[in-house]
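Peer 1: structure for this input, please:
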Amino acid sequence: MYLACERSGQYRATKKVKHDGNNTSRITGTKKCGCPFDMRAHRFTTHDEWTLTVVCRLHNHPPAEHLEGHSYAGRLSKDEKTLLMDMSKSMVRPKEILVTLKQVVQRAGRSQMQHLLGELAKYNYIERHRSEESMMTVTDLFWAYPTSLDLFRSFLRILIMDCTYKTNRYRLPLIEIVGVTSTEMTFSVTFAYLQYERVDNYAWMFATLHDVMDGFVVPTVIVTDRELALMNAIQKIFPSARHLLCRWHISKNVLTKCKKMFETQQKWEKFNHEWNSVVYSSSEIQYEERLKSLLKEFSSYPDAVKYVMDTWLVPYKDKFVAAWTDTCMHCGNVTTNWAESAHAKLKRQLGSCQVSFQASFEKIHSLLELQHTDIKASFEKSLTVVQHQFKPSQFRELRGNVSISALEYLLVESKRANSIGIDVEACGCVLRHTHGLPCAHEIADYIRQDRPIPLATIYSQWRQLHISICNKEKETEVTCHAEVELFVNKFNESDRTMRLELLKKLKEIKKRPVKGNEKVNPKGKAYITRTVKPGAYVDAFPAGLKPYIKFVKDVAANGNYGFRAIAASIGHTEDDWAQVRRDLLRELHTHKEEYITLYGSYERFEELTSILSYFEDSPGYSHWMTMPDMGHLVASCYNLVLYHLSLQQCFTFLPLRTVPVPQLDRREIAIGFVNGNHFVQPGHPVPPIATNWRKYRHPCAVDWDDAYVRRIQHFKDIIHDNVATRETFDVVDVA
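Peer 2: Just a heads-up that it's a prediction; the model follows:
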């Protein structure tokens, strides 16, 4: 018997593929990567015994992160096969069979709402509700599956929401908030039954979501239809999020209201064409020109023109016209179709609009489990399957590191690059601004240099191929009863001299101020650990910056302070510090020659490799984060602006190799030289740009610093010269 890895061997095409322009054969891919792992098993003839020989114990690929998506793990058990056969013989529909295989229905003699709350607790859902005190009636109910919230932490940029009706016999509207993964699969973040569709109800739902996400995870783009109460609630709870209106709903409303105003189908189609050209205008100048043309062409239809102007363009053009929406990174999500699709799946499962809360929850829970399984399988496909259309060398660094969806966007853009070349104006850079992916002129430049597309140029969401699990430590009660009793016994048994010594020790403890624990490194610098006071670290910064510090987020003290701070800043949990180490290590080695030049020696490159390659808890001093060297890695890896603040030195780090992101869409994070992650108010003074950025940045990154000239001068005006603003020495382990 031979035992081998499922990725062993090489792909063997069974049909010859024709490479002509009209070829419509399906896209293929393979998991095979020539893995050498091999074992041989031999059974003895005399006894029921086996001998196992390991021919090769090594794999040439990392272990699978998810079992979902692998044929072996997807096999049915013996009992499941029996159940499947019985239900198939009874002519049960396949989708009902699948649901039955995933759940066991248990009913209890309780009210519908009591049963629903019990089921939510049984499956460890996060649940919040409001009720009328006089009648003890639940009015609003919010619930979310922990895995769904972990998915939201992993893919927090986009939220799509819509309300659906006829899902229960009580006629309560069901709100479903939907997110999108790197593989462009939707997941349900949370559900809510609301008594009324009013600002107060929506605001309560959003505030609850904000609360269960610890207040630090905020979406940057929210897509809805034109529900005024919903829009006002978003502005109230998520004021910094970019709110977009669904283009599909707008087109549907224009069709309903305006089509009847035209006497012929031909005139309506012409109006609709002109209207769509306005909506998809690529610039404000083009928008003004096309709008002027529409107003002139259809001046004889004042009602239609008045409707589109007063209802949509004048108040909301920045929320759905491409000239404005394409300035933010919405990753292609400009409609609520993802939410509509999720609603359609749910309603197909429910089958009837007269179902109870209990039956509705059972269907939703089953859908969530299937949803999460499919998402993990899609991650595994992106990690292991190499589609043959992505074999060209420009995708070499990206295969297995970014989602297949991102590769498909890049494949289309690389075809544009053949005709556009490196002409930035002709390119338009729409894909860079809306998806965070290299656009045509960037790809053309890499092809011209005979370089693969760098992994660092891909926005982090497309590189996220796992679910960031949030493990909150349970707080336990801390008491000292046993220790006090031991002390009293020790005191009573001691002579007078020993008693005086013990009392002296107690007085020393009493005089000592209660602070966070401190760790001192070999250079004598103190690192304060977790505290709950927001202003505890204000004195650790130059006095001129104190008025601009909004709040402080501390991180756990285990030697990975700096990496934990970065993870928390970019939207992950602190426990993702190992992923940050891996990301920075990949960034360092992907651009090895550039960083050797920047750091000035191969020895420093090796030192940083050694620091980043440590993935254990409580690393020693030699494996802590160092600044300013790692500031360049962080900014370039995650394509963000990093502020490093301390009493000794302050810098601003900018990405080295990417074109500037529009200022409204830039991610700016600030970390301080204490054990915390420090967030500052918008408009704060900005430290001078790190000198090595100006020396070693790529030409495409030249304009990153334009937006900070005034704020840098403000910093210089309020900060004294004793704070270094040039890269002259290392600070170890910012956190």
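Peer 1: for the rest of this, base every contact and every neighbour count on C-alpha atoms.
Peer 2: Noted.
Peer 1: any idea which element the nearest residue to S182 once chain neighbours are set aside lies in?
Peer 2: Nearest residue to S182 in three dimensions, chain neighbours excluded: W462, at 4.8 Å (C-alpha to C-alpha, 6 or more residues apart in numbering). Element membership for W462, per DSSP states H and E: helix 460-463.
Peer 1: here is a second sequence; please produce its structure as well for comparison:
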Amino acid sequence: MSISGVRPRDILTHLKNRDPTNVSSLKTIYNARSRLRLQETCGRTHMQQLMKLIYEHGYIERHRAEADVEVVSDIFFTHPTSIQLIKAFPLVFMMDCTYKTNRYRMPLLEIVGVTSTGKTFAAAFMYLHGEKEDNYTWAMECFNSLFDGSPSPKVIITDHELGLMKAVATVFPMTINFLCRVHIWKNVVKNCRKAFSDVDTWNAFMGSFADVMRSNSERTFFKNLQLLDDGYHAYPNVISYLHGTWFDKHRERFVTAWIDRHMHLGNTSTNRVESHHAKLKRQLQTSMHNFVGSWQTIHNLLELHISEVRASFEESLTRIPHRFRGHLYQDLVGVVSIYALHKLEIEISASDGVGPDSDICDHSLHTTCGLPCAHMIAEYKREGCPIPISAVHPFWRKLGITPFNENFTDEIDFAPEIELLLKRFNDGNAVQQKEIKRSLQKLTDPSATLLLEPTASVNTRGRKKGGKNRSKALAEKSTKRSPSGFEYVMQSAENSNHVAHVGPTQSLRAQYYQRDKRVKMVMQKSKILHNRSVGSGAVYMSEFSSFLPPFINNVYDVIGDVHCGFHVVAMFLGMSNEGWREVSNDLLLEIEEHPEEYQLLFYGLDHVEEVKRSLRCQSSYAHRENWMTMPEMGFVIASCYKVIVVHISKNQCLTFFPLRDPPPPISVHRILGLGFVKGCHFVGLDFTPDAPLPPAALSWIRYRLDQASGWV
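Peer 2: Predicted structure coming up:
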């Protein structure tokens, strides 16, 4: 159980549950674990034990030692299956450092890639002595050696770490280095927020910045940039910062017009690697692990992730979701990953408004993902033929970990090297022969290494016990990261200006309390409140299928602004005209409380972050990307307020149930009707008691917890 990462207190609980007469204590568990470690090491040093474990499990390992001493300074390792995944899916990698993972206070650089099924896999781990260009260059050279004839990465995504960026350019000269958009956004907030005293002006500015960043052509970029410069010329320091730090130097690394020329598979941030950091830290539980403890935790986590990756391949090979049984998909199902089919599904919907005219289509799905774009799909529809497999990049057809272009008939022959080694040994003097023998011993028996572990970086000053010192000691052991500059700036802005841009100003506990009060209010209501309706929405009845009007009592219109979807939810809750802001905050809390659930529902962390960004927009002025989107918001609203959400539009009619909560008695079921009309507006729907519900969203059926199954 210790090897599997089970905590001592949980081991003790398991033993007590299995045998109530067991009189063991936590001290018993700790002593037993200590004896097991001694038995396992058999007198080996810490680094010898690490090398033994790494070798036994087939890892590739590289290391460097400090000059004149055998103390390890940098160490690199990768799982054998990770090497296969690197060669099978070599197109896009993301890398980032995390901290507070080991007792030596060494940064951990993690590199992750993405499979055809949209799963993130850990490619390599590196403990670095420092974050200088030399450390990063050594790490990149180790990583590059793993490709061994396979194609080099098309895209590597990093944050704005200059040493790492230079190392990537040196070792991977043919690879484009994107900069993480999320980090850029946070840096802009950190450096520009204090210049704005007015919340609406600040939100409008960030909207203009987003327009520039997401410009889909060079012409649009320079047009939007000029609008930004002209609109905020009263803030010269802000404009100077944006130009000097981002737009003039690095626009090719993060602006849509340039990055969409490369096959990045929809990845424009380091969110995937940061998600891996979070999972690893949850398993580590403390930042006081040595190398062996850290490696064991990483190894256990990798084994789980590799199992998930293999399962995703099997699912795409054997499962055919009902929505992909149409004519257009018939040549792709079972051959192309379900993740790619989801991307195609969105593009197929867009193809109706584009048609076969290539001038209207932006071609982004084709250039960034290697999948047919809207105008190509429109042409297939016109010809009445399915999407051909040849139109899909081989990346999406790879549903296994067989490496790209690897010739398995090639045998590894090192006889010439052995002959040269023997000749050098025989020709050398006694000192040279001893050095050769010593080097061979390191290769043949890694557990005999003379390497020493670094000195643990611990605070030796002050008392160890009592009040504040105990809190400090706990903080030192914690794996929780320190707040970033972005977070300090936003907290300061919230405290001084009551900014609502990134969430409510009240404490997190107060936010949860207010949200829970609203949930209870919904459950206790005998009737839905429509006091905020701005008038009858009967004019919209024609927007719905002909069989629906008899089952709709009323259509309630709301304010026709960009937040109309949230206005409908606020009206359902009986809130004021400004209640949509509280609704947005409630939904944001729901996603942040259950991030892994929504990563599954939204097919990846990138889309989760997009949804969260849209919910953080609290300004009355907002861009289209901040509108309520379906089906995403359907899951979140239903789960947050424990209601049934029925979404009706010309394109889709779906029912959403809570993901986690069991259903209450039928008498207290509450249905929130959301109608989408005119392609741009949400209205509230009040259904008759005998109204049939549309089918449940398939993702709800797939990802809901067992206790929620009673809703259908």
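Peer 1: follow-up on the earlier one: how big's the offset between the helix holding W462 of the first structure and the second structure?
Peer 2: Relative to the matching residues in the second structure, helix 460-463 of the first structure has an average distance of 0.6 Å after the fit, by mean C-alpha distance after the TM-score superposition for the first structure.
Peer 1: and that helix, which stretch of the second structure?
Peer 2: Per TM-score structural alignment, the counterpart of helix 460-463 of the first structure in the second structure is residues 394-397.
Peer 1: list the buried residues for the matching stretch?
Peer 2: Neighbour counts using 16 or more other C-alpha atoms under 10 Å place 395-397 of stretch 394-397 of the second structure among the buried residues.
Peer 1: turn these into TSV, columns for distance to S471 of the second structure.
Peer 2: TSV is the format used below for those (distance: C-alpha to C-alpha, whole Å):
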residue	distance to S471 of the second structure
F395	50
W396	50
R397	52
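Peer 1: for those residues, which one is nearest I360 of the second structure?
Peer 2: W396 (25.9 Å; C-alpha to C-alpha).
Peer 1: whichever residue in the second structure pairs up with R171 of the first structure: neighbour count?
Peer 2: Matched to the second structure by TM-score structural alignment, R171 of the first structure sits across from R105. Neighbour count of R105 of the second structure, defined by other C-alpha atoms under 10 Å: 20.
Peer 1: and if you look at V69 of the second structure?
Peer 2: Neighbour count of V69 of the second structure, defined by other C-alpha under 10 Å: 9.
Peer 1: same check, this time on F635 of the second structure
Peer 2: Neighbours of F635 of the second structure (other C-alpha under 10 Å): 23.
Peer 1: what do we get in the first structure for it?
Peer 2: Using TM-score structural alignment, F635 of the second structure sits opposite a gap in the first structure.
Peer 1: helix or strand right after the helix or strand harbouring R9 of the second structure?
Peer 2: Using DSSP H and E, R9 of the second structure sits in helix 8-18. Remark: after helix 8-18 of the second structure, the chain's next helix or strand is helix 26-41, criterion DSSP H and E.
Peer 1: which strands or helices does that following helix pack on?
Peer 2: helix 8-18 (3 or more C-alpha pairs under 8 Å, 6 or more residues apart in numbering; DSSP states H and E).
Peer 1: report the inter-axis angle for the helix it packs on versus helix 26-41.
Peer 2: Relative orientation of helix 8-18 of the second structure versus helix 26-41 (axes from the mean of the first three to the mean of the last three C-alpha atoms, to 10 degrees): 110 degrees.
Peer 1: what residues sit buried inside helix 8-18 of the second structure?
Peer 2: So, applying 16+ other C-alpha under 10 Å, buried residues of helix 8-18 of the second structure: 8, 12-13.
Peer 1: could those go into JSON lines alongside distance to S337 of the second structure?
Peer 2: Putting those into JSON lines (distance: C-alpha to C-alpha, whole Å) gives the following:
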{"residue": "P8", "distance to S337 of the second structure": "41"}
{"residue": "L12", "distance to S337 of the second structure": "43"}
{"residue": "T13", "distance to S337 of the second structure": "42"}
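Peer 1: and these, which is closest to D248 of the second structure?
Peer 2: D248 of the second structure lies nearest to P8 out of those, by C-alpha to C-alpha, at 54.2 Å.
Peer 1: what sits closest to that closest one if chain neighbours are left out?
Peer 2: The shortest distance from P8 of the second structure to any residue other than its chain neighbours is 6.2 Å, reached at I29 (C-alpha to C-alpha, 6+ apart).
Peer 1: the stretch 51-200 of the first structure: helices as residue ranges?
Peer 2: Along the stretch 51-200 of the first structure, counting by DSSP state H, counting those that start in this stretch, helices occupy 78-89, 94-102, 112-122, 146-154, 199-212.
Peer 1: going by secondary structure, K319 of the first structure is in what exactly?
Peer 2: helix 314-320.
Peer 1: outside of that helix itself, list whatever touches it.
Peer 2: The contact list for helix 314-320 of the first structure, computed with C-alpha atoms under 8 Å, 6 or more residues apart in numbering, reads 243-247, 279, 324-325, 334.
Peer 1: one more time with 10 Å
Peer 2: 223, 226, 242-248, 250, 278-280, 308-313, 323-326, 334-335 (C-alpha atoms under 10 Å, 6 or more residues apart in numbering).
Peer 1: just give the nearest non-adjacent residue to L605 of the second structure, would you?
Peer 2: L605 of the second structure sits nearest to Q599 (C-alpha to C-alpha, 6+ apart), 5.3 Å away.
Peer 1: which stretch of the first structure is whichever strand or helix holds that neighbour matched to in the alignment?
Peer 2: According to DSSP H and E, Q599 of the second structure maps onto helix 595-601. Aligned by TM-score structural alignment, helix 595-601 of the second structure falls on no residue of the first structure.
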